[in-house]
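In: sequence first, predicted model second:
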Amino acid sequence: MPAILPVTLLSGLPGAGKTTLLRHLRNQSDGQRIGLIVNELRSVDIDAATGAAPDDVLVCLSPHDMQAAAAHFAQADFDALVVEPSGFSEPTGMVETFRTGLGQHARFDTLVTVLDAWNFYRDYFSRDTVAQRMASLGVPAGNDQRTVIDVLLDQVEFADVIVLNKCDLVNDQQRGILLGMLRALNPRADLIEATHGRVAAASVLGTGRFDPDATARSAGWMQLMRGSPVPETPAFGIRSFTWQARRPFHPMRFAQLIHEKWRGVLRSKGYFWLASRNGHIGEWEQGGAISRLRSGGHWWCFTREEEWPQEAGHLAHIRSRWDETWGDRRQELVFIGMGMDEAALKRRFDECLLTDEEMGFGESAWANLTDPLPAWHEDHDEGGHGDHPGDAPGPGRH
């Protein structure tokens, strides 16, 4: 029995193949005892699919339950734990919920996401809410207004290991595109190609890959924001770029831009500066067909310096982006995509900036510019930005 049991968190949308993967893990355990924790009652029938004895499966609905289960498996000489939450659970939330509940008996070791290669495009470009998708599967849906792409991106970008399952259902070119997309979305993750959920136990159990800081920073967009490149796949036109500027957007022109289709853009994220809301940070996020803009608080230049964070790293970060005229106000957006026209996209964003004449009106006049964008307190979804790679080869607050 290990002193502290390694825990694998197994995520993936319904139908990705998590149950099949679990079956193979147990069949090839080579004497290892693998405990299974589920967090929804209807998953208990997993033991019929895997052949697990009843004491191999426990249901945990709270951090307290998790701690009790970890203690049980540790004392019963188990070698590893696998936690399988519901298909629409987000790893970030699961880690936050259960990390304290693991207690002294276990530790998060590996965050694994299982993806369905055949249906990945459908899910990535879906506008479905979780409630709508659950209803289509015949599952009580409730009123979960998260979108499928929200969940999928969390599962992909916050993973230590990504298993691309059902690779037998796509051809070599399609598989190459998917792998290129995933490397760009999460450069840190180990990518494993699988058919029928067959993976080596050592690739998903006891890997030691989970690190709270490194895993949280593994998303490709975050690396780009930090100035680090992400892997590109020139053969399929998968690449990334950053766009920056030191003057604000005209609200009318920016509003028009976000309703246009950005050909080839799979993921975009960052901060923007809107002339009509001069003191507020705008946050932009887009994945697939869904995009959002919201307030990110106030720019530091509108905050008294004694209220700034005093930790040296934070101060250095603020000052590294400081401009003598505009402080930290800026445009800083990153893009990941396939077949993007970087020059055309940058030109469109440049056209949304205030002209020299408009800059000359002064900041007080900017507040009177016509602003059709929703109020900051609203989470506003837009559509039509990401471009399905069907145009290229591919399967159906500071």
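Out: Okay, I see it.
In: alpha carbons only for contacts and neighbour counts from here, please
Out: Noted.
In: now do the helices in the stretch 1-150 of the chain.
Out: 18-27, 46-50, 63-75, 91-98, 120-124, 130-136, 148-157 (DSSP state H, counting those that start in this stretch).
In: deepest in the core, which of those is it.
Out: Among the helices of the stretch 1-150 of the chain, ranked by average contacts under mean count of other Cα atoms under 10 Å, first place goes to helix 148-157 (a mean of 23).
In: for that helix, packing partners?
Out: With contacts defined as 3 or more Cα pairs under 8 Å, 6 or more residues apart in numbering; DSSP states H and E, the packing partners of helix 148-157 are helix 91-98, helix 120-124, helix 172-185, strand 280-287.
In: chain center to stretch 72-84, what's the gap?
Out: 28 Å (Cα atoms, centre = their mean, to the nearest Å).
In: distance between the ends of that stretch?
Out: 17 Å (Cα to Cα, to the nearest Å).
In: other residues contacting it?
Out: Contacts to stretch 72-84, defined as Cα atoms under 8 Å, 6 or more residues apart in numbering, come from residues 1-2, 4-11, 32-39, 70, 105-106, 205-206.
In: are any of those buried, and if so which?
Out: Buried members of the contacts of stretch 72-84, scored by 16 or more other Cα atoms under 10 Å, are 4-11, 33-39, 70, 105-106, 205-206.
In: ok, and here's another one to check against it:
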Amino acid sequence: MTSTVTATAKVPCTIVTGFLGAGKTSLLRHVLTNAEGRRLAVIVNEFGDVGIDGEILKGCGVAACPEDNIVELANGCLCCTVADDFIPALEGLLAKAEPPEHILIETSGLALPKPLVKAFNWPAIASRVTVDGVITVVDGAATAAGRFADDLEALARQRAADPSLEHDNPLEEVFEDQLLSADLVILNKADLLTGDDEARVRAEIAHTVPRAVKVVTTREGVVDPTVLLGLGAAAESDLDARPSHHDAEGEHDHDDFDTFVVEISEQGDAEAVIARLKAAAEAHDILRIKGFLAVAGKPLRLLVQGVGARFQQQFERPFRPGETRGGRLVVIGQKGFDRDAVTAAILG
């Protein structure tokens, strides 16, 4: 990639959206480590108050995106905190002596991208930045398994029993809103799909998105950055082509979802912990578990990523001098799950 930004040009920004665990952070990490000299910055948003994704990105250690160019906005959703959090973060990056040539924005997995795209029309930043493109990352395996679709037979039975029933599926709405804003769809985790699965997921994407949008299949978020950056979409000027379930609402909330943190002491058997996490996720229909563990006898901390009952783990970076050898796990689920029962299941 070569730099094309001049002193008077708008700085291009790429919004990376997608549901919890789709692979957004993996995608960004690959972009950062393959920047080819372009100065990048990242704004990463977490639904909860613990910044796991920002920690992962800061661990890249690449000159193109130093740690002070990675801004973490936790405990909220960018689509709801534009004035308080997003605009100041963007202005801070643009004010640097060497401002970024391209800014990557990772939304939380529960964020609606359209309000964020709209924010680029705010007078404070409208002349300085543009949305180069909205990249929607789709978890192919979760979509193929019907994670975001209704059980139509069960819904029909409920409506037959109660004709006045007002039904909405918060997972499906978020998933569809993220697709409806897309300029490019990344169908991730393709290694977990059969040919028939991939065909069904592609058909579902095509059915949801009302315009022609290219779908790129990948695994572990590995995509040539030139495919992602430089789309020139100017999405903030193309809002009508990006319908949303919430267009008629003045504002929205995330009351359908809840999150909390489990503190966990150093563990002697990492596999036993992973087994407990899988069991807890299945028993309580947890959407996402992510965080770090300390394993006895291991100098590196263990990064744990769970989507539903599917888990991956890898040793990441060494514990820093003075850093407590303990673990923190962020748990995200639909409102109403039993925090005490989930915590007890994880801690064993």
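Out: In hand now; what should we look at? All of these numbers come straight from a predicted model, not from anything done at the bench.
In: TM-score for the pair, please.
Out: Scored by TM-score structural alignment, normalised by the length of structure 2, the superposition of the two chains gives a TM-score of 0.53; 204 aligned residues with a Cα RMSD of 2.7 Å.
In: closest one to residue 332 of structure 1 among the helices of the stretch 1-150 of structure 1?
Out: Among the helices of the stretch 1-150 of structure 1, the nearest to residue 332 of structure 1 by Cα to Cα is helix 148-157 (20.1 Å).
In: if we can go back for a sec, identify whichever of the helices of the stretch 1-150 of structure 1 lies nearest to residue 283 of structure 1.
Out: helix 148-157 (15.8 Å).
In: corresponding residues in structure 2 for that closest one?
Out: Across structure 2, the stretch matching helix 148-157 of structure 1 (TM-score structural alignment) is residues 171-180.
In: go on, stretch 320-327 of structure 1?
Out: Going by TM-score structural alignment: stretch 320-327 of structure 1 matches no residues.
In: can you give me the helices for the stretch 201-350 of structure 1?
Out: 212-216, 220-225, 251-257, 312-320, 342-352.
In: hey, which of those is tucked in deepest?
Out: Note that of the helices of the stretch 201-350 of structure 1, helix 220-225 is the most buried (mean count of other Cα under 10 Å), with a mean of 22.
In: hmm, who's touching that one?
Out: 157, 184-187, 217, 229-230, 241-242, 267-270, 332-336.
In: hmm, back to that, adding distance to residue 251 of structure 1, write the helices of the stretch 1-150 of structure 1 out as CSV.
Out: Output for those, formatted as CSV (distance: least, Cα to Cα, whole Å):
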stretch, distance to residue 251 of structure 1
helix 18-27, 45
helix 46-50, 52
helix 63-75, 46
helix 91-98, 33
helix 120-124, 29
helix 130-136, 32
helix 148-157, 26
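In: of all the ones you listed, which lies closest to residue 347 of structure 1?
Out: Per Cα to Cα, nearest to residue 347 of structure 1 of the helices of the stretch 1-150 of structure 1: helix 120-124, 26.9 Å.
In: okay, and stretch 303-314 of structure 2 goes to which residues in structure 1?
Out: Using TM-score structural alignment, stretch 303-314 of structure 2 pairs with nothing in structure 1.
In: as a quick check, tell me the outermost residue of structure 2.
Out: Using Cα atoms, centre = their mean, the residue of structure 2 lying farthest from its centre is residue 161. It sits 37.3 Å away.
In: let me know how buried the closest residue to residue 28 of structure 1 other than its chain neighbours is, in neighbour terms.
Out: What sits nearest to residue 28 of structure 1 in space, not counting adjacent residues and going by Cα to Cα, 6 or more residues apart in numbering, is residue 201, at 7.3 Å. By the measure other Cα atoms under 10 Å, the count of residues near residue 201 of structure 1 is 18.
In: which residues does the residue opposite residue 8 of structure 1 in structure 2 once aligned contact?
Out: Aligning on TM-score structural alignment places residue 8 of structure 1 opposite residue 14 in structure 2. Residues near residue 14 of structure 2 by Cα under 8 Å, 6+ apart: 102-105, 131-135, 229.
In: and the residue lying closest to residue 87 of structure 1 once chain neighbours are set aside, how far is that from residue 75 of structure 1?
Out: Spatial nearest neighbour of residue 87 of structure 1, excluding adjacent residues (Cα to Cα, 6+ apart): residue 13 at 4.5 Å. Distance, residue 13 of structure 1 to residue 75 of structure 1, by Cα to Cα: 32 Å.
In: and residue 287 of structure 1, by the same measure?
Out: With Cα to Cα as the criterion, residue 287 of structure 1 and residue 75 of structure 1 are 44 Å apart.
In: next one: residue 20 of structure 1
Out: From residue 20 of structure 1 to residue 75 of structure 1 the distance is 27 Å (Cα to Cα).
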